[in-house]
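**Q** Sequence below, structure please.
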Amino acid sequence: MLVDMLLVDIFFHYVVGSIIPICNDDLRPYEGQKFSSLEEGIYFYEKYAQEACFDCRRFGNRFSGGVFVFQYVVCNRQGFHTVDLLGVDISISEEGNASDGDEEHNHDMVDIDHKRFMKGNRSMNDVHHKFVEDCTKANIGPTSTFNLLKEFFGSYDVVGFTLNDVRNCSRDINEKLKEVDVQRRSIILICNDELRPYEGKKFSSLEEGIYFYEKYAQGACFDCRRFGNRSSGGVFVFQYVVCNRQGFHTVDPLGVDISISEEGNASDDDEVTSKKKRRRGTKRCGCGARIDFKFYSNCGVKYYLVYQFIKEHNHDMVDRDHKRFMKGNRSMNDVHHKFVEDCTKANIGPTSTFNLLKEFFGSYDVVGFTLNDVRNCSRDIKEKLKEVDVQMILNQMQETKRICEGFFYKYQLSPDDNKLVSLFWYDAESRKHYHMFGDVVTFDTTYSTNMYNMVFGPFTGKDNHWCPIAFGAGFVSGENCDALSWLFTVFVECMSVAPRIIITDQDWAMGLAIEKVLPGTRHRLCMWHIMSKLFEKIPKSIFDREKFSKESKACVWSELLDPDDILWTGIVEKYGVEDHKWFEDMFAIRHL
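**A** This is a model prediction of the structure:
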């Protein structure tokens, strides 16, 4: 007989050498614990798995009379996985009887700093999917999308999923978009007669009148601007607003931009300028459309009256499909500026930022500004960030250290201008790798940045599978002995032990720094850097340079070369390069 209350049967078998997860006792299940539903029991075990730092999955069930009599939930690493001879994946259960569940695990739990990578801690809701879809439509890649989410949430741990989840979601969205034909419709605005001004119309304030005319201009598809005024006693008696294409624009022989008004009587406080600026196209054609506001005061009531209104233009209006490019229809508020700033920090360019805004709002017409406005805003933000970019890096390092205690960083500032000259960092995983595989370390400084001219130098090595691993990395302001000595000193202090062998290129300053800081470490030169220069060092007088290069590489990479070996001597004599300085130097330092 089946009852409504489901009993979770958990059998504990303690095995020697097994690992029991550590978690809060309130979250740990026990034999005989009851749940009102199956989903409640599975949810409880999933929360226990998240706390204990392992993933779990459903593993079969037994069904009778339309009810699940047994439901098995196992560790995600249960069973084995192999591939048969035909290349078909086969999952093999470790135990035939899945009902004999154990609390012990035969593997290490997920590191506490990597809990966010667990499948049970990763989920994307509809809002996340919509955001990724908007980014995908805006041609923003998954990496930049994930970095932008990090900027929004403040930390990678708070995002709730990983970069691979974003990539998978973006892949599915791209597949879906291939089958969808996106149709865009233009929004057509028709100027209403109620928005059209007329002579004698009253306004309670000057700003109200100007706002009314600007709305009329937007509806009629032309831009307007203020064009001088007359004041008396601290009050604007006359205010002139004209079409943006009023007057003419010319350049004098000295290259000075000059704006010329078509009518002299309207230029009391005209915008005539004589400031030297860059040359650019002009749309001014002497249009006479305008409106004049005049101040009146009657029995203590103050108001502005439309004194003159000229509605005729001598040019075509802006096409309704291009209304969004009009100056009167473009404006960026604080929210827009903050969004562009977040995109700039996430290394998303202005074009992709504008496309993303279009996806958010649904149409370019609704965004409220143009791509050039975003570019100008991004330019200003980058200029502002130049003064605080180092502090942003240090803040990010500090935030990473707060999240992961095993993370370490150290930096050095110049005493003169307090600028960053050196920076080194590593995480707990890198330090563990170094103590396991750090006998041989490669230090390569062939990477550099274009903006700051700082040299990037990673400390790398290889594990027992010959896979590259990172031990740490640093930035230095120059490839000199003092800067590299500081970097090597900090590296040894952090790792507590110097490497046995370090492999570098032929930089002389690096050799001096290693001799100074790492006297007990064997210094060896990287053969890849040397052999990559071989072909360009071969004299052009040699006819068959390809053959010489091939024979030289065969000799260098052989195990027969020693001080009294005649193989190399025979090659250089054969091709007549025995007196070539570069080949002599390389042969002299062949033991490094």
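**Q** alpha carbons only for contacts and neighbour counts from here, please
**A** Fine.
**Q** Now do the residue nearest to residue 347 when sequence neighbours are not counted against residue 569, distance only.
**A** Excluding its sequence neighbours, the residue lying closest to residue 347 (Cα to Cα, 6 or more residues apart in numbering) is residue 144, at 6.9 Å. Separation of residue 144 from residue 569 (Cα to Cα, to the nearest Å): 55 Å.
**Q** mind listing the helices for the stretch 401-550 of the chain?
**A** 428-437, 481-495, 508-517, 527-532, 534-537, 545-556 (DSSP state H, counting those that start in this stretch).
**Q** Now do the same contact list for the most centrally placed residue in the chain.
**A** With distances taken as Cα atoms, centre = their mean, the chain has residue 346 as the residue nearest its mean C-alpha position (3.4 Å). Listed by Cα atoms under 8 Å, 6 or more residues apart in numbering, the contact set of residue 346 reads 144, 147-148, 151.
**Q** If we use 6 Å, what do you get?
**A** Neighbouring residues of residue 346 by Cα atoms under 6 Å, 6 or more residues apart in numbering: 147-148.
**Q** One more, please, to line up against the first structure:
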Amino acid sequence: MFQQWEDVVEMYDLYAEHCGFSTRLGTIKRKKGAITHHYIVCSNHGKPHSQNRNFDTLNETSLKIRQSTFRVCDCKACICVKFDQTSRGWVLYHFEENHYHPMVPVHSRDLTKRRRSLDFFTKEFIHRASLSKVGPSVAHRLQVNLRRGGNHNVKGTADNFRNFASRVRMFIGDRDTHLVIENMKDQVDHLPNYTFKYSMENGEIRHMFWADEISKINYQVFGNVLAFDATYQTNKYNLIFVPFTGIDNNKRCVTFGAGLLFCETIEAYTWLLKAFLEAHNKQPTPVLTDQDPALRQAVAAVFDRSLHRLCMWHIMKKLTSKIAGEVAHNSEFRAAIHKLVWNIYIKPETFERRWGKLLEKYGLEDHEWLRDM
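**A** Next up, the predicted model:
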């Protein structure tokens, strides 16, 4: 007697695992829509099919017969249960023990259907490993070597791990946009003072901005100077990652927020800066960026009370590519210009005077890029 149908399945699966065979559900009988009889049979149950079936009627458009090493042999082993209306449970009334095929040896029973099925914790391990850029094959080896001590102690083979990872990717499919947005909205609902803005087009995320409570506190205290750089790109979706950063009293970097952009246009930068301003409600005094012309116009349009300055690191990085000839490889010139531009203790008029003398010394008075800088 069994109170639930799941107990019947669990019992026969355990019996099959100990004996060395696999099971599957067989025929179901119904009466007025309600199930009255269940059959659980050996996985080798069924009439064997001829390998030459329907070859005379096959044509070029027909589906090919799937090749498999598994063959049924009309095995009669099974159990039969029926539903008892009086006890409201399942009664096992027939048991066929004999099989028409050899059992799986003990040393190979880790390859049976039940032992190859992945449990919840193994599936979670595969998924978490994929988030850390660890593939299913490596995840299987980690389970074998670090946790279980051998293949026979691990539920599932490397193929089962790969198949599950593939099913997860197929399930996500084009729903990754929805998953990201739902995750961010969950942060807004459960975290204090969390801001999330996004823009979509044709089901794709075009722009995103987010800032948590710590980022907002950092900006209120250290947000006099704002720097952001749009030179980072993700490797899968080709989105531009834009972190907003500043410096605290200990000269360490602090984060004020972050964004993702689909493209580097004036409209995209304007949207991102408006989202930043809406989250923090305060314009910075100076804004430091690279020399992107679209970014220059967006900053002037949104941060109308801020001073826009170019990042010295980006400028000096371009020095060797902008100055051609022997001067670019002159170590004395590079040392002199670095000593001048990184000197924070001289006044502007002193800098202008020394800058003019430096360009005159190396014959660069008419260099367009240096004059512009």
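**Q** more neighbours, residue 144 and residue 569 of the first structure?
**A** Using other Cα atoms under 10 Å as the criterion, residue 144 of the first structure and residue 569 rank with residue 144 on top: 17 against 13.
**Q** Alignment lookup: the more buried one to the second structure.
**A** Using TM-score structural alignment as the criterion, residue 144 of the first structure maps onto no position in the second structure.
**Q** Specify the local secondary structure of residue 144 of the first structure.
**A** helix (DSSP: H, G, I helix; E, B strand; the rest coil).
**Q** and it, how far is that from residue 380 of the first structure?
**A** As judged by Cα to Cα, residue 144 of the first structure and residue 380 of the first structure stand 21 Å apart.
**Q** what are the ranges of the strands in the stretch 201-350 of the first structure?
**A** Taking DSSP state E, counting those that start in this stretch as the criterion, the stretch 201-350 of the first structure contains strands spanning 202-203, 224-232, 235-243, 248-251, 257-260, 290-298, 301-310.
**Q** closest one to residue 332 of the first structure among those strands?
**A** Evaluated over the strands of the stretch 201-350 of the first structure, closeness to residue 332 of the first structure peaks at strand 224-232, with 18.4 Å, by Cα to Cα.
**Q** Give the buried residues for the closest one.
**A** By neighbour count on 16 or more other Cα atoms under 10 Å, the buried set for strand 224-232 of the first structure is 224-229.
**Q** Now distance to residue 337 of the first structure too, for these, in TSV please.
**A** Conversion of the buried residues of strand 224-232 of the first structure to TSV gives the following (distance: Cα to Cα, whole Å):
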residue	distance to residue 337 of the first structure
224	25
225	24
226	26
227	29
228	31
229	32
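**Q** From the residues you listed, pick the one nearest residue 520 of the first structure.
**A** residue 225 (75.6 Å).
**Q** still on that earlier bit, can I get the strands of the stretch 201-350 of the first structure in a markdown table with distance to residue 575 of the first structure?
**A** Below are these laid out as a markdown table (distance: least, Cα to Cα, whole Å):
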| stretch | distance to residue 575 of the first structure |
| --- | --- |
| strand 202-203 | 96 |
| strand 224-232 | 79 |
| strand 235-243 | 81 |
| strand 248-251 | 68 |
| strand 257-260 | 68 |
| strand 290-298 | 87 |
| strand 301-310 | 90 |
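**Q** Can you say which of these is nearest to residue 445 of the first structure?
**A** strand 257-260 (49.9 Å).
**Q** so which of the helices of the stretch 401-550 of the first structure comes closest to residue 34 of the first structure?
**A** Nearest of the helices of the stretch 401-550 of the first structure (Cα to Cα): helix 428-437, 40.9 Å.
**Q** Next, the angle from the closest one to helix 481-495.
**A** 90 degrees (axes from the mean of the first three to the mean of the last three Cα atoms, to 10 degrees).
**Q** Report the contact partners of the aligned partner of residue 298 of the second structure in the first structure.
**A** Using TM-score structural alignment, the partner of residue 298 of the second structure in the first structure is residue 513. Neighbouring residues of residue 513 of the first structure by Cα under 6 Å, 6+ apart: 481, 485.
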